[in-house]
Structures are given as structure tokens and as C-alpha cells.
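1. below is the sequence, then the predicted model.
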Amino acid sequence: MSSHKPSKSPLLILKKGESIESTRSRKAFTSLLSSHDGTEIIHHQLIKGGRWGITPEDDQTNILESIYLLSGKMTMHTTEKEYLLEPGDFIAGQPVSEYLVFTAIEDSEFLYVCSGPMYHHYSGATKKMELLAVEIEKKDGYTAEHCKRIKDLSMLVGEKMQLNSESLHKLYFGALLHDIGKTKVPESILLKPDKLTNDEWKIMKEHTRFGAEILRKTNIPHLILAADVVEQHHERYDGSGYPLSLKNDQINIESAIIGLVDSFDAITSDRVYKKGRSNKSALTEIKQLRGIKYHPDVVDIFLSILEDY
């Protein structure tokens, strides 16, 4: 029998609030506590209403992913049901074989341990896309809050419609990145203060296809998953939308949700070239177009949650 004496390495001690690397948003704080030989320990904080998810990895079957809830309460949506998680609850999979979506019922903290390098590959690439989406919305006359509003309202609708975890993944990233394709629209068209010509409008409408193409080329599963949603978010229930003139249930339900929420936000938002209308005026129009432009079930759910939101 041979023996092996492990080499010594310095002990990493982090004070509260410190980390090797971290990313912040209004709803989440993520800290990479430790990383060695492909294994990562990540500390997550989710503010009430914040969401976080896991996408199954088809080509990395040996990766172990585990979650330990430190404080707070969260729901975990799976493809079949919803679970309540409380402090001390532990989840692990090798691999995680289904989509999981976690929503903070109250401010929550948890540890995520993964035997593969996820932090830089996924967090970095996704954050880059998010920042790009926000920048393009600013150029198009919206505020930086536009993407967040579309995402938050869409998720509330999707959850109340009891979509499964895979659909919620599609909805989350589809809503957040719905206009990412506008990065490929010439600024002369995107920033034009006057009415677009027919040729310019044809180019502008291509942003849905451009967006889907951008997401598919990332080779990141949860972004690829959202590509069809982004491509269809301007389709309309009566077939009058674009780019494919889909109608009724030919349209992804996630796209139908985003299409309605995006329309409401566009009607009520102040932009460089127009003053936003009142919520009452916007809702009157949406009710009139129920079952015409907008999916009737989505309209009903949207109206039921808007007052609370």
C-alpha cells in the first residue's frame, strides 16, 4: 500500500459580504465563494420575487449539482409540480435531468455547489446578453427598466397559468431578451424619429428573426431554449403578426404572454416621440382586442394580476 501526503494550500477565509467574484442585480446577488479543479461553490441571495433556474445539461452527464437553502423560503417549479423549500432543505442531481425554476417567497439565501465550471460560462454570457438588451432598449426610446418590467409581468402571468418549469425558463429569458435582435437593425432605422418607410419597416420586423439567431448561436441551452419565443413574440392571435403570420395555438404560449405584456408596456411608456397613455386606456384597448390580437386566456390572467402588481 502506498501513501500520498496531500500538498498544502492556503485556507481561503471570506468575511461576510466578500467573494472571489460577484454579480448584483435588484433581485439577486451571486458570489463565487470558491473554485478548484472544476468544482464551484456559489452563494446566492434572492430578494422576494427574484427567480433563479437550472437547465439540464445533455452533454455533461457526470456533473453534480446541489442546492442547500440557508435562509428564507422558495418555491421550486419542476416539469410536473411545485415544491416549497425551507431552510435546511437540500436538493441534488447527477445530473439534474429537468428544468428547475426557483422563486423567492421571501428574501432567501442558498449555496449552489457544482462539479463543473458554470459561473463564468453561464453567468458571464447571460449577463452580457442582458446588458446588451438593456442598451438596445435605451436606444429604442425605452428606459432601462423596460426589460425588467416585461420579464417580471410575464413571469407572474406564466406562474398563474401554471406553466411548467421548462416553459417558465423559456418565458424568463424570452421576456428578458425579447428585443435582442434590434442590435442588428441599423441605427438609422432604429433611431429614426419619423415614420418608417415600407422598406425600413420590413428591416425592423426582422429583429425577431435576428434575435432568435443570436440566441441559437450562443450554444447555451437556456438561451437556445428561448430562441423560438423571441422569434414569435410579435405574432398575433388572428394571424396578423410577424414574421410567420402564425395564429391561435400555433403561437408559443410564452410568446403570446410576452406579446401582450410588451404591448401594454409600449402603450403606457413615455418615449422620445410619444407620450405614454394611461393604464386605463391601454387596458380598454387590450380588452377590445381579446381573442383578436391577443390570446384570450392570457388577457384574462393578465387583467386579474395587474391590480396587485
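-> Structure's in. What do you need? Numbering: from 1, shown residues only.

2. contacts and neighbour counts: CA atoms only from here.
-> OK.

3. can you give me the strands in the chain?
-> Counting by DSSP state E, the chain has these strands, from start to end: 21-24, 28-36, 39-46, 51-54, 65-71, 74-77, 82-85, 90-93, 100-104, 108-114.

4. please tabulate the ones you listed in TSV, including the columns distance to S123.
-> Listed next are the strands of the chain as TSV, based on distance: least, Cα to Cα, whole Å:
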stretch	distance to S123
strand 21-24	9
strand 28-36	9
strand 39-46	11
strand 51-54	11
strand 65-71	16
strand 74-77	20
strand 82-85	24
strand 90-93	20
strand 100-104	16
strand 108-114	13
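
5. can you tell me which of those comes nearest to G124?
-> Of all those, strand 21-24 sits nearest to G124, with 9.3 Å by Cα to Cα.

6. for that closest one, which positions count as buried?
-> Under the neighbour-count criterion of 16 or more other Cα atoms under 10 Å, strand 21-24 has S22 buried.

7. stretch 291-303 too?
-> 291-296, 298-299, 301-302.

8. hmm, who's touching stretch 145-157?
-> By Cα atoms under 8 Å, 6 or more residues apart in numbering, the list of residues contacting stretch 145-157 from outside reads 133-134, 137, 168, 171-173, 175-177, 257-258, 261-262, 265, 298, 301-302, 305, 309.

9. put this next to the first one:
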Amino acid sequence: MTITLLGSYDGVELIRHELKRYGLMGFNPPAAPDVFEGIILTSGVLRITYGDHTEILGPGSVVSMVPVQEAVCIVALEQAEFVYLTSTSIFKSYKEWVEKFHQMANEIAMKDGYTASHCERIRKYSVMIGCQLNLSAHDLISLSCGALFHDIGKIQIPDEILRKPGRLTPEEFDIMKMHTIYGRDLMNSPVHPFLHIGSTVAEQHHERYDGSGYPYGLKGEEIYLPAAIVAVVDSYDAMTSNRPYQRPKSKREAIEEIRTLRGKLYDPRVVDAFLKVVDTFEDT
């Protein structure tokens, strides 16, 4: 996401946004009850979810909200540009956090030996599935944030374990599993107030539908649905990526393995949605 301040006066700001396909912008109700917020779409297609209501907007569409009473989630179904209007001064802190998000995501990916695009790829694919499942605005924002930073806890795992070329010993694996707890705590920290909404995803993305996952052995719908989505996407990405200890599977092999594990390791709702969108992954 790229943002540019077009103009401001007496607390009112006009902010130009550019979102790549399946880029996402979300915001929660402001503390002040009389804040005005609006969107003018100049190009592309946006999917806007307000609470549980969703609509699709094309170029020239205008949306105004006053007061904003529920979470709002904006997803670009095609690359889009729009002007965001707000009656409160947010651009400076907003821009700082957008830049911080990208920086942190790149640092996490590099720590784990991935390319810088890994975290963004997990986020994008997860959002595609979340849209397919018609998640609420709150859950879509939680999913996007949690997917982008699902492995943030790995920054506290020693490199000799994190980058070990062979399989981990049971003791090493116990240490590795702690990244889910570390991730939850980091995202819930007062230092990262905008990450709080994704902390449950970081905590639960290694839980499995049959209860064989970690850190708590949750089963079935005990697992937060956005976390169950990241579990499938992260597994798919791991299967199709080069790893020191295994050859990458083909896309078809990975899809078939996830299909086979439907209702075992993975939530059936998520697998069904995944199967509907996975053929478009390479084109996003």
C-alpha cells in the first residue's frame, strides 16, 4: 500500500491510496463519535466490508461514513486508487505505521531465511480465502495483520535452531514451538498497538483441526477461523518452497495433499475455499 497526503485543512485530510490486488486497508471505529470518513474510488475495484455487510465498488463510487460504528475493511479486487477523506489528522502516524509494517515483515522473512515477499504472499493468499468465506470486517483485518506477522515470534528463536539444515531434535522443536507464544506476546505489546488485532492468528496458526497442533492442541472450531486459514496457506507455501531438508512439491502435489488432509489437519471450510481460489495464486 502506498499513501500520499493530497491536502489538509483544519484537521481534515485527503489521503491518496494505491492498493495492489488483494491489498487491504482496515480501520476500527474512532474514539471520537463525530469523525467523518469517506472514500472516492478513482480506478480499480474495491470490496468494502462494514461490519458484516459487503459491497463491491467500481470507479467513480463514493462512500461516506459518519459516524463509523463498526470495523471497516477495504480489499482491492483489482489494483486500485482511491482518495480517503477524514475529519481527523491521522496521516503522519498512519504513514509511519505503514512503513513500519513493511519493514517488520521484511525483517521477519529474512530472519527465517525467506525472500522478502514471503510474508506478503501469505497475507495475500489468506485474504483471498477470507473473502471467499465472507469474513466480517473485524476478522478480515485480524486475518491480514495476523498473516503478515504470523511468524513474528521467530525473532526470539536462536538462529542455530531456526536455520538448522536438518530436522530438529525434540528439544529443539519444543523451543521452536514457542514462537507462537512469543508472537502473541509481541503483537499484544503496548509497543505495537496496531498489531493487537492479529495476535490470536500468530498464536494459533500451528493448531490443527484434529487437535494434533500446538501450542494448545485446540480442535475443530475451537481454532480461530483466521488462524485456520493461515494454517492452510502457510502449509501450502512451505510445501511449494525450497527448504534445506526437502524438495519443493509441485503445485498440484501440494493441492492434493491439502485436499487429502481436509477434516484431519485442516478445517474443511478453509480447504473448500482454498480449492476455489488456489488456481489464481500464481496470477496475484
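-> That came through, no problem. Computed from a prediction, not measured in an experiment: that's the story for all the values here.

10. rewinding a little: buried only: go through the contacts of stretch 145-157 of structure 1 for me.
-> The neighbour-count criterion (16+ other Cα under 10 Å) marks 133-134, 137, 168, 171-173, 175-177, 257-258, 261-262, 265, 298, 301-302 among these as buried.

11. let me know the closest of the buried residues of stretch 291-303 of structure 1 to I220 of structure 1.
-> For the buried residues of stretch 291-303 of structure 1, the nearest to I220 of structure 1 is V298 (28.7 Å; Cα to Cα).

12. gap between the closest one and S255 of structure 1?
-> V298 of structure 1 sits 11 Å away from S255 of structure 1, going by Cα to Cα, to the nearest Å.

13. and what of G291 of structure 1?
-> Distance of G291 of structure 1 to S255 of structure 1, computed by Cα to Cα: 15 Å.

14. how about E106 of structure 1?
-> Taken as Cα to Cα, the span from E106 of structure 1 to S255 of structure 1 is 28 Å.

15. give me the aligned partner of E80 of structure 1 over in structure 2.
-> Using TM-score structural alignment, the partner of E80 of structure 1 in structure 2 is D52.

16. swap that for I41 of structure 1, please
-> Under the alignment (TM-score structural alignment), I41 of structure 1 pairs with L14 of structure 2.

17. circling back: neighbour-wise, which of E106 and S255 of structure 1 wins?
-> S255 (26 against 15; other Cα atoms under 10 Å).

18. how about the nearest residue to the more buried one, chain neighbours excluded?
-> Nearest non-adjacent residue to S255 of structure 1, counting by Cα to Cα, 6 or more residues apart in numbering: H233, 4.4 Å away.

19. what about the one you found, how many residues close to it?
-> H233 of structure 1, neighbours per other Cα under 10 Å, totals 27.

20. and for P30 of structure 2?
-> Residues lying near P30 of structure 2 (other Cα under 10 Å) number 16.

21. so how far is V230 of structure 2 from it?
-> Distance check for P30 of structure 2 against V230 of structure 2: by Cα to Cα, it reads 28 Å.

22. helices of structure 2, residue ranges please.
-> 91-111, 118-132, 137-148, 159-162, 170-177, 179-188, 199-204, 225-239, 251-260, 268-277 (DSSP state H).

23. could I get the ones you listed as TSV with distance to G58 of structure 2?
-> Shown next, in TSV, are the helices of structure 2 (distance: least, Cα to Cα, whole Å):
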stretch	distance to G58 of structure 2
helix 91-111	25
helix 118-132	17
helix 137-148	19
helix 159-162	45
helix 170-177	44
helix 179-188	35
helix 199-204	31
helix 225-239	27
helix 251-260	33
helix 268-277	22
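
24. still on that earlier bit, out of the strands of structure 1, which is closest to W201 of structure 1?
-> The minimum distance between W201 of structure 1 and these falls on strand 51-54, with 35.4 Å, by Cα to Cα.

25. matching residues in structure 2 for the closest one?
-> Mapped onto structure 2 using TM-score structural alignment, strand 51-54 of structure 1 spans residues 24-27.

26. same check, this time on stretch 279-288 of structure 1
-> Here stretch 279-288 of structure 1 aligns to structure 2 at residues 251-260, judged by TM-score structural alignment.

27. again with stretch 143-157 of structure 1
-> With TM-score structural alignment as the criterion, stretch 143-157 of structure 1 aligns to 115-129.

28. what residue of structure 1 matches up with F149 of structure 2?
-> Taking TM-score structural alignment, F149 of structure 2 has L177 as its aligned residue in structure 1.

29. wait, that match touches L131, no?
-> No. Applying Cα atoms under 8 Å as the test, L177 of structure 1 and L131 come out as separate, 9.7 Å apart.

30. just to revisit the earlier point, got a list of what the closest residue to the match of F149 of structure 2 other than its chain neighbours touches?
-> The shortest distance from L177 of structure 1 to any non-neighbouring residue, by Cα to Cα, 6+ apart, is to A133 (5.9 Å). Going by Cα under 8 Å, 6+ apart, A133 of structure 1 touches 147, 176-177, 179-180.

31. can you tell me how far the equivalent of A133 of structure 1 over in structure 2 sits from F149 of structure 2?
-> Using TM-score structural alignment to pair residues, one finds that A133 of structure 1 aligns to A105 in structure 2. Distance, A105 of structure 2 to F149 of structure 2, using Cα to Cα: 6 Å.

32. same deal with Y114 of structure 2?
-> Using Cα to Cα, Y114 of structure 2 is found at 14 Å from F149 of structure 2.

33. still on that earlier bit, closest one to P193 of structure 1 out of the buried residues of stretch 291-303 of structure 1, please.
-> Using Cα to Cα, the buried residues of stretch 291-303 of structure 1 come closest to P193 of structure 1 at K293, 26.2 Å.

34. my guess is the closest one contacts R236. True?
-> Yes. Counting by Cα under 8 Å, R236 is a contact partner of K293 of structure 1 at 4.9 Å.

35. now, among the buried residues of stretch 291-303 of structure 1, which is nearest to G241 of structure 1?
-> When those are ranked by distance to G241 of structure 1 (Cα to Cα), K293 comes first, at 8.3 Å.

36. next, the contact list for the closest one, please.
-> By Cα under 8 Å, 6+ apart, the residues touching K293 of structure 1 are 236-238, 240.

37. from those, which two are the most distant?
-> Y237 and S240 (7.5 Å).
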